[in-house]
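[1] This is the structure alone, sequence omitted:
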């Protein structure tokens, strides 16, 4: 499974640092964790069960920054089914 353009738009934004944010996007439930800057770094994408846990796919973001803090590499890796 690949991330679509609409989901990627949500993940390109900056949010409150060190939090877990839950959203609904079309037919998918999203839950993502942000880093100390507020960038999403861990994503759960699928359908939430009655306890709120996402059943679907897990993605991890790979960010590489230079000494000035500029992002040089940025991509999402599919880590499999959860």
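    Good, I have the coordinates. Just so it is clear, the model here is predicted, and its values are computed rather than measured.
[2] only C-alpha atoms for contact and neighbour calcs from this point on.
    OK.
[3] could you pull out the strands for the protein?
    Along the chain, the segments classed as strands by DSSP state E run 20-25, 28-34, 40-48, 54-65, 71-81.
[4] got a list of contacts for stretch 31-50?
    When contacts are defined by CA atoms under 8 Å, 6 or more residues apart in numbering, stretch 31-50 is touched by residues 11-23, 27-30, 54-62.
[5] In addition, the following structure is provided for comparison:
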């Protein structure tokens, strides 16, 4: 199942490198982790538990870059299944 277009747009932006960001999207809690370039690469989507972790789905992003460049050529998100993170 692909990500919602608005969520995909939000995750296409650059953020602080190597951080974990907590947010809310359309009533669901989300947490995403960025890589050294500030690109979101891991997404947790679901309901935040009292301990701050998310029970729901985990997604990982595959990024393909232009040769000899940090510029993104293509990327996609894969659902890794249920998580209690």
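    Nice, I can see it. If you're wondering where the values come from, they're calculated on a predicted model, not measured in any experiment.
[6] What is the resulting TM-score of the chain superposition?
    Once superposed, the chains reach a TM-score of 0.93 (TM-score structural alignment, normalised by the length of structure 1), with 82 aligned residues with a CA RMSD of 1.0 Å.
[7] Make a PyMOL selection of the buried ones in the contacts of stretch 31-50 of structure 1.
    Only the buried entries of these go into this PyMOL selection, using 16 or more other CA atoms under 10 Å:
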select buried, resi 11+15+28+29+30+54+56+57+58+59+60+61
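[8] Off-centre distance for stretch 46-54 of structure 2?
    How far stretch 46-54 of structure 2 lies from its chain's middle: 16 Å, per CA atoms, centre = their mean, to the nearest Å.
[9] Check which residues of that stretch are buried.
    Quick answer for stretch 46-54 of structure 2 (16+ other CA under 10 Å): 46, 47, 48, 53, 54.
[10] what's the distance between the residue lying closest to the first one once chain neighbours are set aside and residue 64 of structure 2?
    The one in question is residue 46 of structure 2. Residue nearest to residue 46 of structure 2 in three dimensions, not counting chain neighbours: residue 56, with 4.2 Å by CA to CA, 6 or more residues apart in numbering. Distance from residue 56 of structure 2 to residue 64 of structure 2, counting by CA to CA, to the nearest Å: 27 Å.
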